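S.K.: Sharing a model prediction with you, sequence too.
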Amino acid sequence: MTSPSWDPAQYLRHADHRARPFTDLLARVPDLPGTPPRIADLGCGPGNVTRLLTERWPTAHVTGYDNSPQMLADAAAYATPRLDFAHADLTTWTPDEPYDLLLSNAALQWVPGHLDALPAWLDALAPGGTLAFQVPDNTDAPLHTLMRELAATPRWKSRLAGVLRERNSVHPPEVYLARLGPTADIWRTTYLHVLPGPDPVLDWVKGTGLRPALDALADDPEARDTFVTEYRDLLRQAYPPHPHGTVLPFRRLFAVTTKAA
């Protein structure tokens, strides 16, 4: 699996729902030790939630890191003297200075080997600093299983083999606990997103999990559209609409750990 291309406009079509886990994670982050604090947002995307860090810590210097030129271009609109953005590949990124907060929101599932990076990130924290992240924890949900099953059918497997995120892109909570230590606060939350409009689950996943398949078929628009149509029909059965909208259950895993002062 390679890093997908990103469409900020598509991603932000569900911005309110996607921002909720960020604010829930942020609510569990304790006071930071630095004066002013130094903060990194790892996988900042279009920057719309990164800016919330400057509201929580008005004197902090915040840097949002991402490897997507498209996302960084949108994020630049939020830049201020206290908030900047920079390119970084989280598969190789290492802190070059002590941070009071290293935070990552729905990004580490795209980073193979991220589990092995966590100890070095913890070591890079200033005394009393915090590492906090959340990741989608739903690779066993229909929106992912149906995508993988369709991609594995004879018609598509030659084009899509190894392209999509696998179940092991996120680890069980106890694995993160073992890596972060017994004082880490780790929990799961399942959000019931009520989405309006036609085929809203397809619209949601076009901004995230479906991106690698769209990239792999980008040179063949007819095949791409056929795959999306077949996948859409499966999603319609798995997530039927109701009078109030379509319900998308979405489980996420959260972790917060603070280094000893």
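M.R.: Perfect, I can see it now. From a predicted model like this one, the values you see are computed outputs, not experimental measurements.
S.K.: use CA for all of it now, contacts and neighbours both
M.R.: Will do.
S.K.: surely residue 258 meets residue 126?
M.R.: No: in this structure, residue 258 is not within contact of residue 126 by CA atoms under 8 Å, at 9.8 Å.
S.K.: What segments of the chain are strands?
M.R.: Per DSSP state E, the chain carries strands over the ranges 38-42, 61-66, 83-87, 99-105, 125-136, 185-195, 246-258.
S.K.: okay, those in a markdown table with mean neighbour count and distance to residue 29 next?
M.R.: Listed next are the strands of the chain as a markdown table, based on neighbours: other CA atoms under 10 Å; distance: least, CA to CA, whole Å:
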| stretch | mean neighbour count | distance to residue 29 |
| --- | --- | --- |
| strand 38-42 | 25 | 12 |
| strand 61-66 | 24 | 15 |
| strand 83-87 | 19 | 19 |
| strand 99-105 | 25 | 9 |
| strand 125-136 | 22 | 7 |
| strand 185-195 | 15 | 10 |
| strand 246-258 | 20 | 7 |
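S.K.: before we go on, here's another structure to hold up against the first:
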Amino acid sequence: MTGGWDPDAYLHYGDLRARPFHELLARVPAQRPRRVVDLGCGPGNLTVTLARRWPGAEIEALDASPEMVAAARDAGVAARVADVHDWSPAPDTDVVVANAVLHWVPDHRELLRRWVPALPSGAWFAMQVPGNFDAPSHVLTRRLVASSEWAAELGDVLPGGDAVETPRGYADLFSDLGCAVDAWETTYVQRLTGPSAVLEWISGTTLRPVKAALDDACWQAFRAQLAPLLDEAYPPRPDGTTWFPFRRVFAVARTT
């Protein structure tokens, strides 16, 4: 899936979305990597931090969305449009970052088993994915997608509850590939504000394939049906704040 990404919608709440990326990179103590790859670079706002941290490295950035790549280029990142299935690590790849991308790739476990053995000794692979596919935000969205009104148009556009592994699952996967691995999970309690706050949050990510599959009138109708379901599941406080639990799964592996 490549269409429908709106960089502006994704960058709304940009500081909150960036926090897992920075906490992931804090566990990658690479000193002087030759090549650093950002798989699924998005609008490039986080890719630029890789260049600042490792100024001597060749930064390779790719994303399947032409809209995101255009935004990354506007940010000064030499990104290219590419599907992760077509990517293979160059011989000098010392750090690979896959930030919030592999949950969109159903066969990413097999890709990891292909990529990691191709990395040089001492290379780092750092990944994080959402772990909230069983949260009300995702369950209610999938239920609406599967309803009689929308199933014909939307089919199986959304990842299912088994889209990602647990931290233990990724620890086993990387360990079986001979890596030293650090895997963990974190649940952030995000402070969202404004009307339909959770709907606005997931519109920049989770709902992207839904928007891509619908014309504008149907998209607005879908949002109108989903909004009250989310407001009931995540009721705002009297001060207008909505607390949104945001679970993420992390793994950092080093090849031997």
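M.R.: Okay, I see it. Keep in mind that this is a model prediction, so the values were computed, not measured.
S.K.: coming back round to it: between the strands of the first structure, which gets nearest to residue 28 of the first structure?
M.R.: Residue 28 of the first structure lies closest to strand 246-258 among the strands of the first structure, at 7.3 Å (CA to CA).
S.K.: okay, that closest one sits on what stretch of the second structure?
M.R.: Aligning strand 246-258 of the first structure against the second structure (TM-score structural alignment) gives residues 242-254.
S.K.: Nearest residue to the residue nearest the centre of the first structure in space, please, no chain neighbours.
M.R.: Nearest to the geometric centre of the first structure sits residue 106, at 1.8 Å (CA atoms, centre = their mean). Spatial nearest neighbour of residue 106 of the first structure, excluding adjacent residues (CA to CA, 6 or more residues apart in numbering): residue 135 at 4.5 Å.
S.K.: which residue in the second structure lines up with that neighbour?
M.R.: With TM-score structural alignment as the criterion, residue 135 of the first structure pairs with residue 129.
S.K.: From what I see, its match and residue 100 are in contact.
M.R.: Yes: with contact defined as CA under 8 Å, residue 129 of the second structure reaches residue 100; the gap is 4.7 Å.
S.K.: Would you check how far apart the alignment partner in the second structure of residue 207 of the first structure and residue 250 of the second structure are?
M.R.: Matched by TM-score structural alignment, residue 207 of the first structure corresponds to residue 204 in the second structure. As defined by CA to CA, to the nearest Å, residue 204 of the second structure lies at a distance of 21 Å from residue 250 of the second structure.
S.K.: Ok, residue 227 of the second structure next?
M.R.: From residue 227 of the second structure to residue 250 of the second structure the distance is 30 Å (CA to CA).
S.K.: ditto for residue 2 of the second structure
M.R.: On the measure of CA to CA, residue 2 of the second structure and residue 250 of the second structure end up 24 Å apart.
S.K.: Can you list the residue ranges for helices in the second structure?
M.R.: 7-11, 14-25, 47-53, 66-74, 108-118, 136-145, 151-154, 167-176, 197-203, 208-213, 216-233 (DSSP state H).
S.K.: how about a markdown table for those helices, with distance to residue 161 of the second structure and mean neighbour count added?
M.R.: Conversion of the helices of the second structure to a markdown table gives the following (distance: least, CA to CA, whole Å; neighbours: other CA atoms under 10 Å):
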| stretch | distance to residue 161 of the second structure | mean neighbour count |
| --- | --- | --- |
| helix 7-11 | 22 | 17 |
| helix 14-25 | 21 | 15 |
| helix 47-53 | 29 | 16 |
| helix 66-74 | 26 | 20 |
| helix 108-118 | 15 | 16 |
| helix 136-145 | 8 | 18 |
| helix 151-154 | 17 | 15 |
| helix 167-176 | 15 | 18 |
| helix 197-203 | 16 | 20 |
| helix 208-213 | 16 | 20 |
| helix 216-233 | 18 | 15 |
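S.K.: Columns distance to residue 32 of the second structure on top of those helices, output as a markdown table?
M.R.: As requested, the helices of the second structure are exported to a markdown table (distance: least, CA to CA, whole Å):
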| stretch | distance to residue 32 of the second structure |
| --- | --- |
| helix 7-11 | 30 |
| helix 14-25 | 14 |
| helix 47-53 | 10 |
| helix 66-74 | 24 |
| helix 108-118 | 19 |
| helix 136-145 | 40 |
| helix 151-154 | 46 |
| helix 167-176 | 23 |
| helix 197-203 | 36 |
| helix 208-213 | 36 |
| helix 216-233 | 46 |
